[in-house]
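1. let me see the structure of the following:
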Amino acid sequence: MDLDNMRDSYSRIAADYAAAPPGEGRLTVERALIGIFADRILTGADRTVADVGCGPGEHTAVLRERGLDAYGLDLAPGMVALARRNHPGVPFEVGSMSDLGRADGSLGGVLSAYSIIHVPRAERAGVLAEFFRVLAPGGLVMLVFQVGDEQGRREDFNGHAVGIDWYRLQPDEVVGLLRAAGFEMWVRAVHESQGPDPAPQAYLIAVKP
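-> Modelled structure (predicted):
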């Protein structure tokens, strides 16, 4: 994964990215499933949740509203700066999903919404192993991604020059990677393509035993 290019590209487009909301149908499903994810974590002892690849921070803020000690982590300083402006009082930090910088077993949850779509196939197992490492027993990971087999590179975003590699993923493959990392599956859902969303969206929630 070209971290430098990804970091610079997302910093450059942070404001335009935040101004392009997804379709309402997808948001309805997403909010409901993130609510299930949050409610399950609230039953456990550790309520600290990392929103990995948090972007402008909307999901991080929602998790805190539901009573979790959530913080946002993003590779792009521009995204983190925007998230801090949009959500005062919510903690955000710059960092990489491949090294979360947290102690073993220190989190109750990890949310990764549309961030693993930038991880090449050869690196995905390592990222999921890092999520597993930082979760306490009983902790949850939630992955959200577009379904498909395509991959590509975006070089323009609303007139901004970027270099963003992306990958669509198959739920069966990702479930296999989660199980290989040591997780047990809990929830699996797919929202079919509607409106502005060009591909189905997958939602996977797994538990660290």
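2. for the rest of this, base every contact and every neighbour count on C-alpha atoms.
-> Will do.
3. ranges for the helices of the chain?
-> Per DSSP state H, the chain has helices spanning 3-12, 14-18, 24-42, 58-65, 77-86, 121-134, 171-181. These are given in chain order.
4. any idea how far G163 is from G57?
-> Here the criterion is C-alpha to C-alpha, to the nearest Å. By it, G163 lies 22 Å from G57.
5. hmm, I typed the wrong one, I wanted Q146.
-> When C-alpha to C-alpha is the yardstick, Q146 and G57 sit 19 Å from each other.
6. excluding its backbone neighbours, what's nearest L177?
-> Using C-alpha to C-alpha, 6 or more residues apart in numbering and skipping residues adjacent in sequence, the residue nearest L177 is A125, 6.2 Å away.
7. wouldn't that neighbour be in contact with A181 here?
-> Yes. Using C-alpha atoms under 8 Å as the test, A125 is close enough to A181 to be in contact (7.1 Å).
8. gap between the two ends of stretch 146-155?
-> With C-alpha to C-alpha applied, stretch 146-155 spans 19 Å between its terminal residues.
9. the structure of the following sequence is requested for comparison with the preceding one:
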Amino acid sequence: MPVSQTETVLTPEELQTIETYNQHARAWADQHNTADYWQTEFDQFQELLPKGRVVEFGAAHGRDAAQLAARGYDYLGTDVATELLAVAAERLPALEFRTMSLYELELPDQAFDGFWASAVLLHIPRSKLAQALREMHRVLRPGGIGFLSVKQGVGEEMVTDPDLAGGSGPRYFVYYQGEALTTELQQAGFRVRLQYVKSVSNKTHWLVYFVERAD
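-> Next up is the predicted model:
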């Protein structure tokens, strides 16, 4: 299991984001419980990967975990926000959740047939993106399928959302244009199978990717 022996130092922005999710874990979970938010994407994922072992990066409170398990996947959920994972484990006791960093996944090489990474890479500094993608690539078998989504836009910022239930501290966001992220994915060893923009409101536009490990 060749993971880095040197733990990646998190930036203050990353630490603040994790703290925000942990402080408001239950309120966040209650507000973000729309089971069919990614319904079209779940269907597409299953078309590309009908069955198999799937790891979720950024499992949070388990909303997507429930959907993946219901579709018959052998599931493992990971996240760095321990309080969110505690909610997931409480609500879905039959599933396995582990606390771990996307920068150093404590998982074997090529152990999974697929991965699910909804709204995860948008919290990772652009300078660390390649490292995270390398780890995602490492644990996926050749030909394995991955789903990921990030917010479309330019730049990066700390955002405090006053509309979140329970109040919200600041969270760090990095925004992407499709061409730039496609290049990063290809350099990490992924082949883009499908990419499109999913608009859910006037201000929220998701860049959606389905990728395949190319080697």
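10. what does the TM-score come to for these two?
-> The TM-score (TM-score structural alignment, normalised by the length of structure 1) is 0.87; 201 aligned residues with a C-alpha RMSD of 2.2 Å.
11. follow-up on the earlier one: higher neighbour count, G163 and G57 of structure 1?
-> Per other C-alpha atoms under 10 Å, whichever of G163 of structure 1 and G57 has more neighbours is G57, with 27 against 19.
12. tell me the contacts of the equivalent of that one over in structure 2?
-> Taking TM-score structural alignment as the alignment basis, one finds that G57 of structure 1 is matched in structure 2 by G62. Residues in contact with G62 of structure 2 (C-alpha atoms under 8 Å, 6 or more residues apart in numbering) are 77, 85, 87-89, 91-92.
13. how about a cut-off of 10 Å?
-> For G62 of structure 2, the set of contacting residues under the criterion of C-alpha atoms under 10 Å, 6 or more residues apart in numbering consists of 29, 33, 56, 68, 77-78, 84-92, 95, 97.
14. give the aligned range of stretch 177-185 of structure 2 in structure 1.
-> Aligning stretch 177-185 of structure 2 against structure 1 (TM-score structural alignment) gives residues 170-178.
15. brain fart, stretch 131-151 of structure 2
-> Using TM-score structural alignment, stretch 131-151 of structure 2 lines up with residues 126-146 of structure 1.
16. count of residues packed around the residue lying closest to H118 of structure 1 once chain neighbours are set aside?
-> Using C-alpha to C-alpha, 6+ apart and skipping residues adjacent in sequence, the residue nearest H118 of structure 1 is W166, 4.7 Å away. Per other C-alpha under 10 Å, the neighbour tally for W166 of structure 1 reads 19.
17. W166 of structure 1 contacts E155, correct?
-> No. In this structure, W166 of structure 1 sits apart from E155 without contact. The criterion is C-alpha atoms under 10 Å, and the distance is 11.2 Å.
18. ok, longest strand in structure 1?
-> If each strand of structure 1 is counted by residues according to DSSP state E, the longest one is strand 135-146.
19. mean per-residue distance, that strand versus structure 2.
-> Superposed on structure 2, strand 135-146 of structure 1 shows a mean distance to its aligned partners of 1.0 Å (mean C-alpha distance after the TM-score superposition for structure 1).
20. and that strand, what does it pack against?
-> In terms of contact count using 3 or more C-alpha pairs under 10 Å, 6 or more residues apart in numbering; DSSP states H and E, strand 135-146 of structure 1 is assigned the packing partners helix 24-42, strand 48-52, strand 107-113, helix 121-134, strand 160-167, helix 171-181, strand 184-191, strand 201-207.
21. in that strand, what's buried?
-> 135-146 (16 or more other C-alpha atoms under 10 Å).
22. list the contacts for G105 of structure 1?
-> Contacts of G105 of structure 1 were listed using C-alpha under 10 Å, 6+ apart, and they are 46, 131-139, 208.
23. reformat the helices of structure 1 as TSV; add mean neighbour count.
-> Converted to TSV, these look like this (neighbours: other C-alpha atoms under 10 Å):
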stretch	mean neighbour count
helix 3-12	18
helix 14-18	16
helix 24-42	16
helix 58-65	19
helix 77-86	20
helix 121-134	18
helix 171-181	16
